[in-house]
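# Sequence and predicted model, in that order:
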Amino acid sequence: MASATSFYDFKPLDKKGKEVPLSDYRGKVVLIVNTASKCGFTPQYAGLEKLWKDTNEKHPGGFVMLGFPCNQFGGQEPGTDDDIQQFCQVNYGVTFPIMSKVEVNGDNASPLFQWLKAEKPGLFGMKRVKWNFEKFLVDHEGQVIGRWASTTKPESIEPDIVQAIAKAMADE
């Protein structure tokens, strides 16, 4: 989908290989995280799940979180989509959507991640994902408003998410 010009143009695949139109999330704040099951940052799944549940409890329907497994960093996500789903549920009780495994860098990078990196380059204008558990925040209008490194704990970005949800509610 090289012609995509908006967040809402993308249709990444879910865990079953079915397209998920991001246009379904119009008006919502979306956090996108590239994930891995065998990474030093894997325990962030617990923080992400807590953030997901707490935010949706306080702001029902205003927030979406999508995990995108990736095996490009040290081979830390070697399993199948089914293996990944089971790992996330058994070990971390993950209830937010974990999508189909993608590449986030290089020639075969997911078009969504190509777009996210172009919209919000990293430190020093870097247009690549540095490691697992990098996070992108998209506002209710489909604009990338935040990007955080793997070392950023999920709970520390909660204020940015809440602020984005408040702005979305004010704009309704």
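Perfect, thanks for sending it.
# Every contact and neighbour count from this point should use C-alpha atoms.
OK.
# Point to the residue nearest the middle of this structure.
residue 32 (1.4 Å; Cα atoms, centre = their mean).
# Am I right that that one falls within a strand?
Yes: counting by DSSP: H, G, I helix; E, B strand; the rest coil, residue 32 is found in a strand.
# pretty sure it is in contact with residue 133, am I right?
No: here residue 32 does not reach residue 133: they are 9.3 Å apart, not a contact under Cα atoms under 8 Å.
# putting a second one here so we can go through both:
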Amino acid sequence: MNSLHDLIPRAADGAPYPLAQHRGQVLLIVNTASKCGFTPQYAGLEALAQKHRTDGLVVLGFPCNQFGAQEPGDAAEIARFCSLTYDVSFPVLAKVAVNGPAADPVFAHLTQAKPGLLGSRAIKWNFTKFLVGRDGRVIARYAPSTKPEALEAAVAAALAEPAPAS
């Protein structure tokens, strides 16, 4: 399996967004949606991003419309919603599929590295979260119902790990 840092998803504007730019940082990768019961988690994700930005945390949102069609908008609508409703400053990338044959390689990698309950690789719903260490290793997977505030200790522990030697 390649390193997560070798993958290049798309930014909201369609431009390449190389994850290599985040080598040495801790990532919290989340599949998001604007019309979901868990959408208010954007506020907690932004709070984590703001609190730990200077320590090396980067939150990455990947909008997904695979669960109840809860992310129907285009990139501009998603960006406007995130900015106006939750004042999101972390990167919200291009809309992706997280399950099935068209799953984005980022989520294929994450779910292979950290399967869910009973070994299932499928993501069950919006706002599934993956914590990735500075070395690109997937540390943990969190259910949609796990609020961002509950990740504080895990994020702090990941940030306390030294960056890998280059």
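Happy to help now that I have it. The shown structure was predicted, so the numbers you read here are calculated from the model rather than taken from an experiment.
# Setting aside sequence neighbours, what's the nearest residue to residue 7 of the first structure?
Using Cα to Cα, 6 or more residues apart in numbering and skipping the chain neighbours, the partner closest in space to residue 7 of the first structure is residue 142 (5.2 Å).
# what about the one you found, helix or strand, and which?
Assessed by DSSP states H and E, residue 142 of the first structure sits outside every helix and strand.
# Equivalent analysis for residue 159 of the second structure, please.
Assigned by DSSP H and E, residue 159 of the second structure belongs to helix 152-160.
# Same check on residue 91 of the first structure?
Secondary structure from DSSP H and E places residue 91 of the first structure in helix 81-92.
# residues touching the aligned partner of residue 35 of the second structure in the first structure, list them.
Aligned by TM-score structural alignment, residue 35 of the second structure pairs with residue 38 of the first structure. Residues counted as contacts of residue 38 of the first structure (Cα atoms under 8 Å, 6 or more residues apart in numbering) are 76, 77.
# can we see that at 10 Å?
71, 74, 75, 76, 77, 78, 79, 132 (Cα atoms under 10 Å, 6 or more residues apart in numbering).
# Quick check: the aligned residue for residue 115 of the second structure in the first structure?
Match for residue 115 of the second structure (TM-score structural alignment): residue 121.
# That match: neighbouring residues, count only.
Using other Cα atoms under 10 Å, residue 121 of the first structure has 16 other residues around it.
# what's the aligned partner of residue 163 of the first structure in the second structure in contact with, if anything?
Counting by TM-score structural alignment, residue 163 of the first structure lines up with residue 157 in the second structure. By Cα under 10 Å, 6+ apart, the residues touching residue 157 of the second structure are 133, 151.
# gap between residue 157 of the second structure and residue 143 of the second structure?
19 Å (Cα to Cα, to the nearest Å).
# swap in residue 9 of the second structure?
23 Å.
# Any idea how many residues pack against residue 151 of the second structure?
By the criterion of other Cα under 10 Å, residue 151 of the second structure has 18 neighbours.
# was I right about it contacting residue 143?
No: the criterion here is Cα atoms under 10 Å, and residue 151 of the second structure misses it with residue 143 at 11.2 Å.
# how far is the helix holding residue 159 of the second structure from where the chain is centred?
16 Å (Cα atoms, centre = their mean, to the nearest Å).
# And for stretch 70-78 of the second structure?
That offset, for stretch 70-78 of the second structure, works out to 17 Å (Cα atoms, centre = their mean).
# now the helix holding residue 91 of the first structure: which residue numbers in the second structure?
Going by TM-score structural alignment, helix 81-92 of the first structure sits over residues 75-86 in the second structure.
# Comparing the matching stretch with the first structure, how large is the average distance?
Compared with the first structure after the fit, stretch 75-86 of the second structure shows a mean deviation of 0.4 Å (mean Cα distance after the TM-score superposition for the first structure).
# what do we get in the second structure for residue 65 of the first structure?
Using TM-score structural alignment, residue 65 of the first structure lines up with residue 59 in the second structure.
# any idea how far that match lies from residue 126 of the second structure?
Taking Cα to Cα, one finds residue 59 of the second structure at 15 Å from residue 126 of the second structure.
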